[in-house]
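S.K.: Whatever this is, show me its structure:
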Amino acid sequence: MTEHKKRRKRKGFMILELVIVVAIIGVLAAMAVPNLTGLTDEAKVARIQSDLSTMGTAAEVYYVKKGAYPATLDSLVGSGDEGYLKKLPEPPDKSVTYELKDKGEVVASFKGKTYSSFGTAT
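M.R.: As a prediction, this is how the structure comes out:
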């Protein structure tokens, strides 16, 4: 009988090994998920700031060429020499809208904070 036990090879994993691996993966995931949640908001803010900078620059070019700031953001869209943007940037979040204020300032609000094309945040 001892020869039979020696010849018998173990196939696959023991249940204890699988439980330990799953527990380790669970601990690693629990540490990583909260960090990733904050990063998505930071990425959205960076995208908003980039969009505001683009639209603010287009509004300034409009002002230089026409002598007045545009009445609406849609005035910046066009093709060829008539347009300053091919299309308006789409906000990264459904709760965000871009608004044109005085003197070519474009603003957007996200999570209770207002961002401006002038580089200020309140």
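S.K.: switch to C-alpha atoms for all contacts and neighbour counts from now on
M.R.: OK.
S.K.: Give me the contact list for stretch 101-117.
M.R.: For stretch 101-117, contacts defined as Cα atoms under 8 Å, 6 or more residues apart in numbering pick out 45, 48-49, 52-53, 55-56, 59-60, 69-70, 95-100, 118, 121-122.
S.K.: Now show me the structure for the sequence below, then we'll compare the two:
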Amino acid sequence: MCKQLKGQKGFTLIELMIVVAIIGILAAIAIPNFIAYQAKSKQAEAKVALGAIFTSAVAYQAETAPQTYAPPAIGMIGYTPSGNPRYSFWYAVDLTTGGPGPGTPTPFPGAPAVVAGSCNTGSAPATGATVAASPTGFTAGAIGNVDGDVACDEWHMNDQRALTNDKNDVSATT
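M.R.: Below is the predicted model:
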């Protein structure tokens, strides 16, 4: 019987435990990084949508007489988010046609539902810049929650195509 056991090869319990410990350490390092990269990829939605809003607002301004970035209704910009957006996108409308602006911040249709205990996507992003539109310029905004916590992710883009991430939900802890 002893002769049969000497010829067998295999792993000891200690070796298997060491392999499991190494896999656990690698997972502990990789999972948080994966979650952060996943959240950063979700931020691309805000960047792309604000770029589309910029294009629509510039086209609206070029086609109106007198030229202005502040439409009397949000639908006149010609942008509508598609699918199920994570962000609500905001632009200012000037309810007094030909008025001096800065307009009233208004969400584009299709905004996500406001979830209690989460970030408030039902109000315009206000960190760093104000959503506004006038005859000479505009600032559009996006607010959303990319990782399910209470912190909001806020973006702004102006008529100079300057994109800013005023409040970063990926690096926020609250």
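S.K.: Give me the TM-score for this pair.
M.R.: Between these two chains, after superposing, the TM-score reads 0.66 (TM-score structural alignment, normalised by the length of structure 1); 109 aligned residues with a Cα RMSD of 2.9 Å.
S.K.: rewinding a little: buried subset of the contacts of stretch 101-117 of structure 1?
M.R.: Buried members of the contacts of stretch 101-117 of structure 1, counted by 16 or more other Cα atoms under 10 Å: 45, 48-49, 52-53, 55-56, 59-60, 69-70, 96, 98, 100.
S.K.: Out of the residues you listed, which sit inside strands?
M.R.: Among those, the members falling in strands (DSSP state E) are Tyr98, Leu100.
S.K.: any chance of the buried ones among the contacts of stretch 101-117 of structure 1 in JSON lines, with distance to Ser109 of structure 1 too?
M.R.: Formatted as JSON lines, these follow (distance: Cα to Cα, whole Å):
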{"residue": "Val45", "distance to Ser109 of structure 1": "10"}
{"residue": "Ile48", "distance to Ser109 of structure 1": "9"}
{"residue": "Gln49", "distance to Ser109 of structure 1": "11"}
{"residue": "Leu52", "distance to Ser109 of structure 1": "11"}
{"residue": "Ser53", "distance to Ser109 of structure 1": "14"}
{"residue": "Met55", "distance to Ser109 of structure 1": "15"}
{"residue": "Gly56", "distance to Ser109 of structure 1": "15"}
{"residue": "Ala59", "distance to Ser109 of structure 1": "19"}
{"residue": "Glu60", "distance to Ser109 of structure 1": "21"}
{"residue": "Tyr69", "distance to Ser109 of structure 1": "22"}
{"residue": "Pro70", "distance to Ser109 of structure 1": "21"}
{"residue": "Val96", "distance to Ser109 of structure 1": "6"}
{"residue": "Tyr98", "distance to Ser109 of structure 1": "8"}
{"residue": "Leu100", "distance to Ser109 of structure 1": "12"}
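S.K.: would you list every one of the strands in structure 2?
M.R.: 87-93, 104-107, 132-133, 138-144, 153-158, 163-167.
S.K.: In structure 1, which residues correspond to the second one?
M.R.: Spelled out, that is strand 104-107 of structure 2. Alignment of strand 104-107 of structure 2 against structure 1: no match, by TM-score structural alignment.
S.K.: Packing partners of that strand?
M.R.: In terms of contacts (3 or more Cα pairs under 8 Å, 6 or more residues apart in numbering; DSSP states H and E), strand 104-107 of structure 2 is packed against strand 87-93.
S.K.: and which of the buried ones among the contacts of stretch 101-117 of structure 1 is nearest to Leu85 of structure 1?
M.R.: Proximity of these to Leu85 of structure 1 (Cα to Cα) peaks at Met55, which lies at 7.9 Å.
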